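Undergrad: one predicted model, sequence on top.
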Amino acid sequence: MKTVVLPFYVKLACVLLSILLLGYLAILGHTILAPLILGFLCSVLLLPLANLLERNFQMPRSVSSLLSSIALVILIGAVFTLLGTQLSSLANDWPAFKQQLLKSAADLQFWISDTFHVNNKAQIDYINQAASKSLSTGTTLLSKTLMSLSSLFLLLLFSFLYTFFILFHRRLIVRFLVNSFKENHSPVVYEIVYQIQYIIKRYVVGLFLQMLIVTILACLAFYFIGVKYSFLLGLITGIFNIIPYVGIFTALVITVLITFATSTATNVLFVVIALVVIHAVDGNYIMPKIVGSKVQINTLIALIGLVLGEMLWGITGMFLSIPIIAIMKVVFDRVPELKPWGMLLGDESSEEGSYMKIPKRTRKQKIENLLD
């Protein structure tokens, strides 16, 4: 039988069309895919706890999966409770914030009048005109905010459900993946499955360690500078720092505004310097040593993935883009036809086959954990 060889431009057109189709399907399936992938990441992280409850305490799979999922909810709830407690104390000082902001606005108004020779009445008229335009869109803004909160609640709810069911049916899922390929490919499928589990677990743990270290550094810096809400602002900095590239700048804006309303301009300058130094330490040491060593993806691909993730799924897509690319690299490295793409996703400084450096004992334990 004669084999048909397609021209290069036909292959390229098929690849581009497939990428566009996948992107379109990802946009349409955002409501299902985003919590499903997030639940998958959480289930991989909770798998050791579920195995511990099953083996050491003889719990049924359903009970161990449920308790593991609830433990994650309690941990996340504790973080949000701590953050809410700090925000409530911040809200109690709102009158002082308002007075400080009014004073700063008056000083700014005087500076504009003295520098640009724009009288106070013209400035007030311009502000009133801008405020009236903002009020006309206030209802739309409020409705969008409520929809965002409801979407976040649904995302967390379905992520919890997916986490539980993936943990509960993990043996069935693995066997489905193995049986989807020929029998001689079973070792490769098992290899890919436990490598994905290994990498995701280390990546998520590294991400939490990074958040903890950045939070501690920011809290200490703000405390010694003399910022009033040093713990709250340090916690916000650590949490927002999880969002690559843009998170630290968002935390910088929030921290500068709160510091400006509660302290002097000198402290604001010190806060900016402290955050720049923390970001430099995080980008050059913490991120490469703790997180980057877990997922060896080059900076260009990571940046493209973040942009595409934000375009498709917003902040959720930015958070999920790095682990998704890491999973793709694991698959590409194990499929001979896709190895060049795995090289493209990887880092030049990383050694070839670095994902394969998993102890044999750990490898055997992981396969047993997936099938038990």
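TA: Received the coordinates, thanks. All values reported here derive from a predicted model rather than from experimental measurement. Residues are numbered from 1 along each chain as shown.
Undergrad: CA only for contacts and neighbour counts going forward, please
TA: Will do.
Undergrad: V330: neighbour count?
TA: Residues contacting V330 under the criterion other CA atoms under 10 Å number 22.
Undergrad: thought it was touching I192?
TA: Yes. Using CA atoms under 8 Å, V330 is in contact with I192, at 6.6 Å.
Undergrad: report the contact partners of W313.
TA: For W313, the contacting residues are 27, 30, 34, by CA atoms under 8 Å, 6 or more residues apart in numbering.
Undergrad: any idea how far it is from L135?
TA: Using CA to CA, to the nearest Å, we find W313 at a distance of 29 Å from L135.
Undergrad: that older thread, ok, so of the contacts of W313, who is nearest V307?
TA: The closest of the contacts of W313 to V307 turns out to be I27 (CA to CA; 14.2 Å).
Undergrad: centroid residue for the chain?
TA: Compute the mean C-alpha point of the chain, and by CA atoms, centre = their mean the closest residue is F319, 2.8 Å away.
Undergrad: can you classify the closest residue to that one other than its chain neighbours as helix, strand or coil?
TA: Residue nearest to F319 in three dimensions, not counting chain neighbours: I243, with 6.1 Å by CA to CA, 6 or more residues apart in numbering. For I243, the assignment made with DSSP: H, G, I helix; E, B strand; the rest coil gives coil.
Undergrad: show me where the stretch 201-350 of the chain has its helices.
TA: For the stretch 201-350 of the chain, the helices defined by DSSP state H, counting those that start in this stretch occupy 230-240, 247-262, 265-281, 299-313, 315-334, 339-345.
Undergrad: please identify the deepest-packed of those.
TA: Stretch with highest mean neighbour count among the helices of the stretch 201-350 of the chain: helix 230-240 (a mean of 23; mean count of other CA atoms under 10 Å).
Undergrad: now that helix and helix 247-262, what's the angle there?
TA: 160 degrees (axes from the mean of the first three to the mean of the last three CA atoms, to 10 degrees).
Undergrad: ok, back up a step: from A13, how far off is the residue nearest to the centre of the chain?
TA: For F319, the distance to A13 equals 30 Å [CA to CA].
Undergrad: neighbours of L28, how many?
TA: When neighbours are counted by other CA under 10 Å, L28 registers 12.
Undergrad: and it, how far from A34?
TA: With distances taken as CA to CA, L28 is found 11 Å from A34.
Undergrad: next one: A13
TA: For A13, the distance to A34 (CA to CA) stands at 28 Å.
Undergrad: higher neighbour count, these two?
TA: The neighbour count for A13 versus A34, taken as other CA under 10 Å, is higher for A34 (19 against 11).
Undergrad: which elements pack onto the helix or strand containing the more buried one?
TA: Using DSSP states H and E, the element containing A34 is helix 30-56. Counting by 3 or more CA pairs under 8 Å, 6 or more residues apart in numbering; DSSP states H and E, the packing neighbours recorded for helix 30-56 are helix 61-92, helix 138-168, helix 186-225, helix 315-334.
Undergrad: report the angle between the axes of it and helix 138-168?
TA: Taking the same axes, to 10 degrees, helix 30-56 and helix 138-168 form an angle of 40 degrees between their directions.
Undergrad: against that first model, consider the following:
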Amino acid sequence: MQNSNELKLANVAYWMIVIAGTIGVLMYFQNFLKVFCISFLIWYIVKKLRDLVSKIKIGKYSLPQWLVTIISTVAVFLAIYSIAKIIGSNFQSLAQNFPQYSDNISKALLALGNVTGVENLDQSFLSLLAEYKSSIVGYAGSFAGIVGQFIIILIYVVFLLLEETLFQEKIQKVLNTTTAGGNIYKTVNAVANLFDDYLSVKIFTSFLTGLLSYFALLIIGIELPALWAFIIFLFNFIPSVGSVVATLFPALFGLIQYGEGSVALTVLIAVGAIQILVGNVLDPRLMGSRLNISPLVVLLSLTLWGFLWGVVGMILSVPITATLIIIFGQFDNTRPLAILLSKNGEIHFGKDTSE
């Protein structure tokens, strides 16, 4: 009995050390890992575009694979560079125009103070305005820093493209060396399919939400609609809170730009309706229940990965958690944890226990 208790304590200590070590590694190497994750996402987009371009035929002839890869890679990086330049210039324009927005902010806060009976509300927020302006300039600088890492990301993507075929062959050879190779292969395929489905659907729905929001903001008359559309696109990858935050940004800016609450309310209704239509109607129909993650686990995962990696961690929190559920479901010791993390306690992909 004593040996059994000691074994349980040893297992608990072992897992605590593993978890603490993993978190330490993720935090210590976060700069490298975040850049690599961004490179991996860009590689994935290049791969999907390459699949589309490869279907193009000139008469009876198809384009060679190397040419298709070059065309896809150049197109994706040109698009990213153009977007980065546009968003960076929008941030700078936003920072430069803050003095003219401050009058509208004072007007709106003065009206709010008269309604609520709070005195000097506008003066209290004017001091925060200078800090907010500094933050905007800082965000513009950090965005420029991302552009400065453009070359590093490009190198990673190029090497991912070069290693793509060889890596698949290496994995297959490794799997052939173990009796559990078939089960590992099933696990890898399940993770790859889930990741592919999630990114395909999320990129499409987020792009559609950003595009529709761009035209809605353009019609309403909100300045810098491309910036807010990009923020909406990006934040829609963050589960639960992302769409809410993305909707509040242009609404608050509408209040700042015009100094009228009616404009902010119009933006909230218009962009919120688009978010509900795409997020609650279209997204579930396309994605279905393939993720199989508990809503509470989604929120906890969002908090954990946001703490570790910031916005990049929030964006990746859902596919990482779904991947862990699939992997945990393959082993007897971790299968209970996979059941707890799942949405309904059903592990749809797991080792055949009948063997």
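TA: Happy to help now that I have it. Worth saying up front: this structure is predicted, and the values here are computed from it rather than measured.
Undergrad: ok so, going back, out of the helices and strands packed on helix 30-56 of structure 1, flag the one nearest L52 of structure 1.
TA: Ranking the helices and strands packed on helix 30-56 of structure 1 by proximity to L52 of structure 1 (CA to CA) places helix 61-92 first, at 8.5 Å.
Undergrad: about what we covered before: quick one: the helix holding A34 of structure 1 to helix 299-313, angle?
TA: If you take the same axes, to 10 degrees, helix 30-56 of structure 1 sits at 110 degrees to helix 299-313.
Undergrad: burial of F167 of structure 2, as a residue count?
TA: F167 of structure 2 has 12 neighbouring residues, counting by other CA under 10 Å.
Undergrad: wait, I meant V204 of structure 1
TA: 18.
Undergrad: in space, what's closest to it - neighbours in sequence excluded?
TA: Nearest one to V204 of structure 1, counting by CA to CA, 6+ apart, is L45 at 7.3 Å.
Undergrad: OK, contacts around that neighbour?
TA: Applying CA under 8 Å, 6+ apart, the residues near L45 of structure 1 are 200-201, 204.
Undergrad: of the residues you listed, which is the nearest to S148 of structure 1?
TA: Nearest to S148 of structure 1 out of the contacts of L45 of structure 1 is V204 (CA to CA; 25.1 Å).
Undergrad: residue in structure 2 paired with the closest one?
TA: In structure 2, the residue matched to V204 of structure 1 (TM-score structural alignment) is L199.
Undergrad: so which of the helices of the stretch 201-350 of structure 1 comes closest to L17 of structure 1?
TA: With respect to L17 of structure 1, and counting by CA to CA, the nearest of the helices of the stretch 201-350 of structure 1 is helix 299-313 at 16.5 Å.
Undergrad: give the aligned range of the closest one in structure 2.
TA: Helix 299-313 of structure 1 maps onto residues 295-309 of structure 2, going by TM-score structural alignment.
Undergrad: ok, average deviation of the matching stretch from structure 1?
TA: Superposing on structure 1 and averaging over aligned pairs (mean CA distance after the TM-score superposition for structure 1), stretch 295-309 of structure 2 comes out at 1.2 Å.
Undergrad: check contacts around the nearest residue to L227 of structure 2 once chain neighbours are set aside.
TA: Counting by CA to CA, 6+ apart, I87 is the residue found nearest to L227 of structure 2 once chain neighbours are left out, at 5.7 Å. Contacts for I87 of structure 2 (CA under 8 Å, 6+ apart) come out as 226-227, 230.
Undergrad: next up, the contacts around the residue lying closest to M287 of structure 2 once chain neighbours are set aside.
TA: Using CA to CA, 6+ apart and skipping residues adjacent in sequence, the residue nearest M287 of structure 2 is V201, 6.6 Å away. Counting by CA under 8 Å, 6+ apart, V201 of structure 2 touches 283, 286-287.
Undergrad: over in structure 1, see which of those survive.
TA: Mapping these onto structure 1 (both residues aligned by TM-score structural alignment, their matches' CA atoms under 8 Å) leaves 286-287 still in contact.
Undergrad: looking at neighbours, which among the contacts of V201 of structure 2 is most surrounded?
TA: Among these, the one with the most neighbours (other CA under 10 Å) is D283, at 17 neighbours.
Undergrad: who touches the aligned residue in structure 2 for S159 of structure 1 in this structure?
TA: In structure 2, the residue paired with S159 of structure 1 according to TM-score structural alignment is I153. Neighbouring residues of I153 of structure 2 by CA under 8 Å, 6+ apart: 35-36, 38-39.
Undergrad: so which of the residues you listed is the most crowded?
TA: Within those, most neighbours by other CA under 10 Å means S39, with 21 neighbours.
Undergrad: what about that residue, distance to A140 of structure 2?
TA: Separation of S39 of structure 2 from A140 of structure 2 (CA to CA) stands at 21 Å.
Undergrad: what do you get for E223 of structure 2?
TA: Remark: distance between E223 of structure 2 and A140 of structure 2 (CA to CA) = 17 Å.
Undergrad: and the two? Which one has more around it.
TA: Using other CA under 10 Å, the more surrounded residue of E223 of structure 2 and A140 is A140, with 21 against 16.
Undergrad: help me confirm that the more buried one comes into contact with A84.
TA: No. Taking contacts as CA under 8 Å, A140 of structure 2 lies outside contact range of A84: 10.4 Å.
Undergrad: tell me how far stretch 195-210 of structure 2 lies from the chain's centre.
TA: In this view, stretch 195-210 of structure 2 has its centroid 10 Å away from the chain centroid, taken as CA atoms, centre = their mean, to the nearest Å.
Undergrad: that one vs structure 1, mean deviation?
TA: Averaged out, stretch 195-210 of structure 2 is 1.6 Å away (mean CA distance after the TM-score superposition for structure 1).
Undergrad: can you list the buried residues in that stretch?
TA: Buried residues in stretch 195-210 of structure 2, counted by 16 or more other CA atoms under 10 Å: 195, 198-203, 205-210.
Undergrad: which among those residues gets closest to A338 of structure 2?
TA: Distance to A338 of structure 2, by CA to CA, is smallest for F195 among the buried residues of stretch 195-210 of structure 2, at 17.4 Å.
Undergrad: show me what contacts that closest one?
TA: Going by CA under 8 Å, 6+ apart, F195 of structure 2 touches P319.
Undergrad: against V318 of structure 2, how distant is it?
TA: Distance, F195 of structure 2 to V318 of structure 2, using CA to CA: 10 Å.
Undergrad: do the same with T303 of structure 2
TA: Taking CA to CA as the measure, T303 of structure 2 falls 11 Å from V318 of structure 2.
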